[in-house]
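>>> Give me the fold of what follows.
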Amino acid sequence: MSQTIASDTGHLDSLRVHAADNVRVALKDLPAGTEIDDDGQPFPLAEAIRHKHKFTITALEPGDTVIMYGVTVGRATRPIARGGAITTENTEHSTATTSPQARRGSWQAPAVSRFQGATFDGYHRPDGRVGTANVWLVVPLVFCENRNIEVLRQCIADALGEDPYRDYKRLARELLHGQASEEPVAPPRERLFPHVDGVRFLTHTLGCGGTDADAQALCELLAGYICHPNVAGATVLSLGCQKAQIEMLRSAVAERDPQGLRPVHYLEQQASISEEALIRQALTTIFDGLAEANRVERRPAPLSELVIGVECGGSDGFSGLSANPLVGAVIDRLVALGGSGILSEFPELCGVEHELIARCTDDAVAERFAALMDAYQQHAARVGADFSMNPSPGNIRDGLITDAMKSAGAAKKGGDSPVVDVLDYTEPLMRKGLNLLCTPGNDVESTTALAGSGANLILFTTGLGTPTGNPVTPVLKIASNSELALRMSDVIDFDAGPIIRGEEPIDALADRLLELCIDAASGRYQPRAVGLAQYDFIPWKRGVSL
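Okay, here's the model as predicted:
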């Protein structure tokens, strides 16, 4: 989908995104009667419009389509005056579409001469892939082991002197006992494993009590994490009697690592003489693994080894105008340089399927995307759900009235490059270029899946703010507006607000954001989510999760 923001920006009160649109977006609160200049055609607002919300530039009758980004994003359910607000009371979700703007084989790659020959400093794995981080992973096969995982987490943090919550614990003591009782602050210890980014611990609620398919999907996802290029090796804890058996995980790991290059230690509590013996054995494998991982140091790698997953969460009315197209421009640059992107969240692609199908490199890829989308929608329908339920109350308050409206903006995270492959949930990325991945729209379920399919860096756009991170893949947070970037500076890594204000074009900011990606991939920049130890992991129980 083409983006025409640049032709209609500046210090304006409102914005028309695409020349074919019949709505504009308010860039600030606008009172009724405000004079709007739409391409030289002035008209007054029929009512007050809240900032980030949309209003019509022509009168609409019931059944008329609402067009934004040049595609249909809704249908009027009652008359809407010219200059009237688009709301849930007068507009409903509609996937009726205009002709695709994209054409197979017509993509014009962006200029990337400034990045030709650029590298990032990564961890080269024996299988040829390159990681942007170097962690040891501790994994439970079933929720029964979550408590032991937490014991290991606390023991490792204490032993390494790397407790991320040290300051908060000190704060709690101060609040309860007063300043006088504060323990002296110990000087920071020298890092025992300077080339390791830490130990990551997963917990979840699955592994038993579900279907065979649930157990298999969990094992496939865990195998994707264990074999991830950012992971040096893993310690796996099993109870023993659960449905997700060790052999299932071994088989899934072997599919991804047929030569057995990744060290994995499997421990079973029901076969251990005691809990203490299990914890001792687990700690031994972790410390031995850290010593081995520490022998690997960062070395230069081409940008073609970067795999960036893209995600949005806490979206607002500006996300699809600034942060999402900005991230899409970064993905286009990376693809032009031989790298890869992964666009997920199938419910948030509903209404723009025709655009993505038109971008598929061949019929087989297009047919797989259509089949997975159809299967997902049918599954939702069987339990009385629909993709149109996707926008959250927060989305609606910020002007994302229909799912198609949200989807048109969400899809911009994938840029305009050709779709080379479509992956089902837990499938690993195999082809360089832009891939589509079947996931739900839930933020953490989707970022969890992106890492599981091989993303070694994630760009996460937000308009309302979210602290989401991932255990193995660094997550960079991009704010759609500068107010959020300032207010939540402890969780935001990059501000896309200048696009909305007309102060800086997308191309210039995309180059800067790609440079930040290279720094994060090289360990020169620590994403806010990593600094906050925000390591979210939620597997998708393959039901309906919109």
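
>>> going forward, measure contacts between C-alpha atoms and count neighbours the same way
Will do.

>>> so what's Met389 up against?
By C-alpha atoms under 8 Å, 6 or more residues apart in numbering, the contact set of Met389 is 403, 546.

>>> again, but for the one 10 residues further on
With contact set as C-alpha under 8 Å, 6+ apart, Gly399 has these partners: 52-54, 87, 316-317.

>>> what two of those are the furthest from one another?
Checking the contacts of Gly399 against each other with C-alpha to C-alpha, the farthest-apart pair comes out as Thr87 and Asp316, at 14.7 Å.

>>> Settle it for me: which of those two has more neighbours?
Asp316 (27 against 19; other C-alpha atoms under 10 Å).

>>> helix/strand/coil for the nearest residue to Gln534 once chain neighbours are set aside?
In this structure, Gln534 finds its nearest non-sequential neighbour in Gly469, 4.9 Å apart by C-alpha to C-alpha, 6 or more residues apart in numbering. Per DSSP: H, G, I helix; E, B strand; the rest coil, the local secondary structure of Gly469 is coil.

>>> Sequence B follows; please return its structure for comparison with A:
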Amino acid sequence: MSRTIASDTFQQSSLRVHVDDNVRVALKDLKPDTEIEDNGRIIRIARPIRRKHKFALQDLAEGDTVVMYGVTVGRATCPIATGEAITTTNTEHSTDNSQPQARRDQWQAPDVSEFEGVTFDGYHRPDGQVGTANYWLVVPLVFCENRNIEVLRQCVADALGDDPYRDYKRMARAMLRGEPVDTTSSDAGQERLFPHVDGVRFLTHTHGCGGTDDDAQALCRLLAGYICHPNVAGATVLSLGCQKSQMDMLSRAIEERDPQGLRPVHYFEQQATHSETDLIRQALTTIFDGLADANRCERAPAPLSKLTIGVECGGSDGFSGLSANPMVGATIDRLVALGGSGILSEFPELCGVEHELLARCRDDQVGERFQQLMEAYQRHADAVGASFSMNPSPGNIRDGLITDAMKSAGAAKKGGDSPIVGVLDYTEPQRQQGLNLLCSPGNDVESTTALVGSGANLVIFTTGLGTPTGNPIAPVLKVASNSELAKRMPDVIDFDAGPIIRGEAQIEELAERMLQLCIDTASGRYRPRAVQLEQLDFIPWKRGVSL
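Take a look at the predicted model:
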């Protein structure tokens, strides 16, 4: 029988994440009979194992727990031999908790002396907030106004000479005529009329009527979060008039966040206007006047305590929880140590690691709040015949994330190890500096939308498969878990965490580079790929079950 010894000369072949784990992760494809050394023992691979998938380090009987990251991530549904792959046919989701690794009041903050006194250049608002961008916002209170929003978008883009799709339109015209396609950008050297404004953002959505009162209130609170966001100078709001989400509901939600009325907001109701032409004319007037006012605000130094980073993952793979997510978590730990804040969301992707997060809560009150929101979410899912265990997508499973607990253990790494100082319900604004948890679904865009609505003025989004998404008002940085993705989708990815997998860089080293990239982005010195591609996704969460 031929014998293959896995070599770590050029790349690690497999990895045990935690000392208590009973599985290892294949970092590259492993052939049958490959022998892996694990703590002095030789493990022979039984059948082919694709990279990113896990294999057993000991014989597991039916009912035995599968442990990764030191926590339970599944249960064997049949005997699994040593060296055999962990799959959906032999393992199911389980949340039987092991003892938490974390302990309250025992966090060791990382050394951040290199960043002491470092600032970012942001937009200082009258209420004390600091933005990483400067936008005028145009929003509809109901989907009936989406068409008028689109009319305004096209009119403003044409007036400013700022059509984000002009190069694609030029490409399409050339293709139709059979002419050579010029792929160079056509905006080189274009003068900006408002150099201190990043643009006008137009939101559209499918909400505002036909739902419950709670749905309407949630939409208004979310829109208020965007209108009062530090990256927004002011807003123009369009209402039809008869919809469920009324203007007075939105104005009250805005007043809760901006009691002094410091943010300029202009309201227009179509059913109270003489004509559509009048509506468009009046709305355009407020937009152009707002741009002129916003342009008076220029970037100025601000402490890192004014930076709030929301963390998100989408299109995750088997490497996400080994490279990109822990690296982002280490970045958040550094920001928190410097007085800044992080927000970790996606409650369905925290299922199975609740005990770890509870052990990190600053006090019992914060822990009880987390338990209440998590249990309420789970009850709602159960009531409609759903479960958090339905969360992993086919792409996740194909890449080795076969149970929700396995996915959750890796996803939670984005939050680092710092104490949890607050737990927010959906649309609730972040008020405590430090790491906060936010109740949101696992849907990438719904969750990113929620992070920004609660105050994140920058978002880090990790992906292993590649996810082209962004946000209308907050810059989104994309982090690849593997270098193959970074090379395959360079127009989408901003940062490559792949060197961690290859053993060429440490998490701490890349975390410092990531924090510097965040500072450069917050200062306007770096323009993320999602911003360049105009990936402006906005989807409110209708508080049903969205896993």
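
>>> Any idea what the TM-score is?
Counting by TM-score structural alignment, normalised by the length of structure 1, the TM-score of this superposition works out to 0.97. Behind it: 539 aligned residues with a C-alpha RMSD of 1.5 Å.

>>> circling back: can you flag which of the contacts of Gly399 of structure 1 belong to strands?
Cross-referencing those against strands under DSSP state E gives Lys54.

>>> Could you save the contacts of Gly399 of structure 1 as TSV and add columns showing distance to Asn435 of structure 1?
Compiled in TSV, these are given as follows (distance: C-alpha to C-alpha, whole Å):
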residue	distance to Asn435 of structure 1
Lys52	30
His53	31
Lys54	31
Thr87	34
Asp316	25
Gly317	26
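
>>> hmm, back to that, and the residue nearest to Gln534 of structure 1? What does it align with in structure 2?
The alignment partner of Gly469 of structure 1 in structure 2, by TM-score structural alignment, is Gly470.

>>> That match: neighbour count?
Residue crowding around Gly470 of structure 2 was assessed by other C-alpha under 10 Å; the count is 27.

>>> Now for Tyr426 of structure 2: which residues touch it?
By C-alpha under 8 Å, 6+ apart, the neighbours of Tyr426 of structure 2 are 438-440, 450, 454.

>>> Any chance of those residues in a markdown table with distance to Gly310 of structure 2, neighbour count and secondary structure as columns?
Conversion of these to a markdown table gives the following (distance: C-alpha to C-alpha, whole Å; neighbours: other C-alpha atoms under 10 Å; DSSP: H, G, I helix; E, B strand; the rest coil):
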| residue | distance to Gly310 of structure 2 | neighbour count | secondary structure |
| --- | --- | --- | --- |
| Leu438 | 10 | 27 | strand |
| Cys439 | 13 | 23 | coil |
| Ser440 | 12 | 28 | coil |
| Ala450 | 9 | 31 | helix |
| Ser454 | 9 | 26 | coil |
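
>>> Just put the residues you listed in CSV and tack on distance to Gly415 of structure 2.
Formatted as CSV, the entries for the contacts of Tyr426 of structure 2 read as follows, by distance: C-alpha to C-alpha, whole Å:
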residue, distance to Gly415 of structure 2
Leu438, 11
Cys439, 14
Ser440, 15
Ala450, 16
Ser454, 16
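
>>> helix, strand or coil for the residue positioned nearest the centre of structure 2?
Closest residue to the average C-alpha location of structure 2: Glu312 at 2.3 Å, with C-alpha atoms, centre = their mean. With three-state DSSP as the basis, Glu312 of structure 2 sits in strand.

>>> Excluding residues flanking it in the chain, which one is nearest the aligned residue in structure 1 for it?
When the structures are aligned by TM-score structural alignment, the residue of structure 1 matched to Glu312 of structure 2 is Glu311. Spatially, and ignoring its direct neighbours in sequence, Glu311 of structure 1 is nearest to Phe460 (4.7 Å; C-alpha to C-alpha, 6+ apart).
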